[in-house]
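**Q** When you get a sec, could you give me coordinates for this:
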Amino acid sequence: MANKAEAHWNKTRSLMFLTLAIWFFFSIVIFMFGSSLNNASFLGYPLAYYMCAQGSLGAFVILIFWSSGRQNKIDEEHGYGEDD
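**A** All right, here's what the predicted structure looks like:
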């Protein structure tokens, strides 16, 4: 039983670190290179402006649903699903 819980925690921890890395990228890294991003445009707006106004918010919503789905798969794989 302990080995099963340890395997579950290892996968959950890996997912958590990946989720935090993606969050860090969309919340910090993109804005560090804002002046470089302004050379490109999206829907007529400079790319850095678009990422501040809409892009990061969309990425965060997608990240929430993706992370939740992956965690449900991990839980079911190790017998901790809602149906078990």
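**Q** From now on I want contacts and neighbour counts done on CA atoms only, so please keep to that.
**A** Noted.
**Q** What spatial separation is found between Leu37 and Trp66?
**A** According to CA to CA, to the nearest Å, Leu37 and Trp66 sit 26 Å apart.
**Q** out of those two, which sits in the busier spot?
**A** Remark: of Leu37 and Trp66, Leu37 carries more neighbours, 17 against 13, as counted by other CA atoms under 10 Å.
**Q** and for comparison, fold this next one:
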Amino acid sequence: HEGGRTYCDTSRVWIDDYRKNLVMGLAPGGVVKTWLMGVCIDPIEVSRVQGRIVEKGPYDGLSEGHYYRPPNKESQAYIDKFGIPYGSW
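**A** As a prediction, this is how the structure comes out:
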């Protein structure tokens, strides 16, 4: 709830503003980070969490491991050839 006075390089003026955007970033390995951001104000990291694989699979295990909407042909061909690249981007 605290505002901040900061110099905005793009407009070359001093402004008073608040951090009012919550941004989520997904990274390889299932890491999710969140930041609180505002215009011309340095972001504050709010959280960093590690995702996990849900062993039941999609739809709480009620679909026998299949998704109701399969990937398109190009995506499925890539998955068949290379697998799902969980640890790489």
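**Q** so what number do they get for TM-score?
**A** Overlay of the two chains. TM-score (TM-score structural alignment, normalised by the length of the first structure): 0.25; 37 aligned residues with a CA RMSD of 4.4 Å.
**Q** Pull up the gap between Val23 of the second structure and Asp42 of the second structure, please.
**A** Distance, Val23 of the second structure to Asp42 of the second structure, by CA to CA: 13 Å.
**Q** Tell me the buried residues in the host helix or strand of His8 of the first structure?
**A** Per DSSP states H and E, His8 of the first structure falls inside helix 2-24. Residues His8, Thr12, Leu15, Thr19, Trp23 are the ones in helix 2-24 of the first structure that count as buried (16 or more other CA atoms under 10 Å).
**Q** mind giving me a markdown table with those residues and columns for distance to Ser41 of the first structure?
**A** Below are the buried residues of helix 2-24 of the first structure laid out as a markdown table (distance: CA to CA, whole Å):
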| residue | distance to Ser41 of the first structure |
| --- | --- |
| His8 | 43 |
| Thr12 | 37 |
| Leu15 | 32 |
| Thr19 | 27 |
| Trp23 | 23 |
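**Q** For Met32 of the first structure, state which of those residues is nearest.
**A** Using CA to CA, the shortest approach to Met32 of the first structure within the buried residues of helix 2-24 of the first structure belongs to Trp23, at 14.1 Å.
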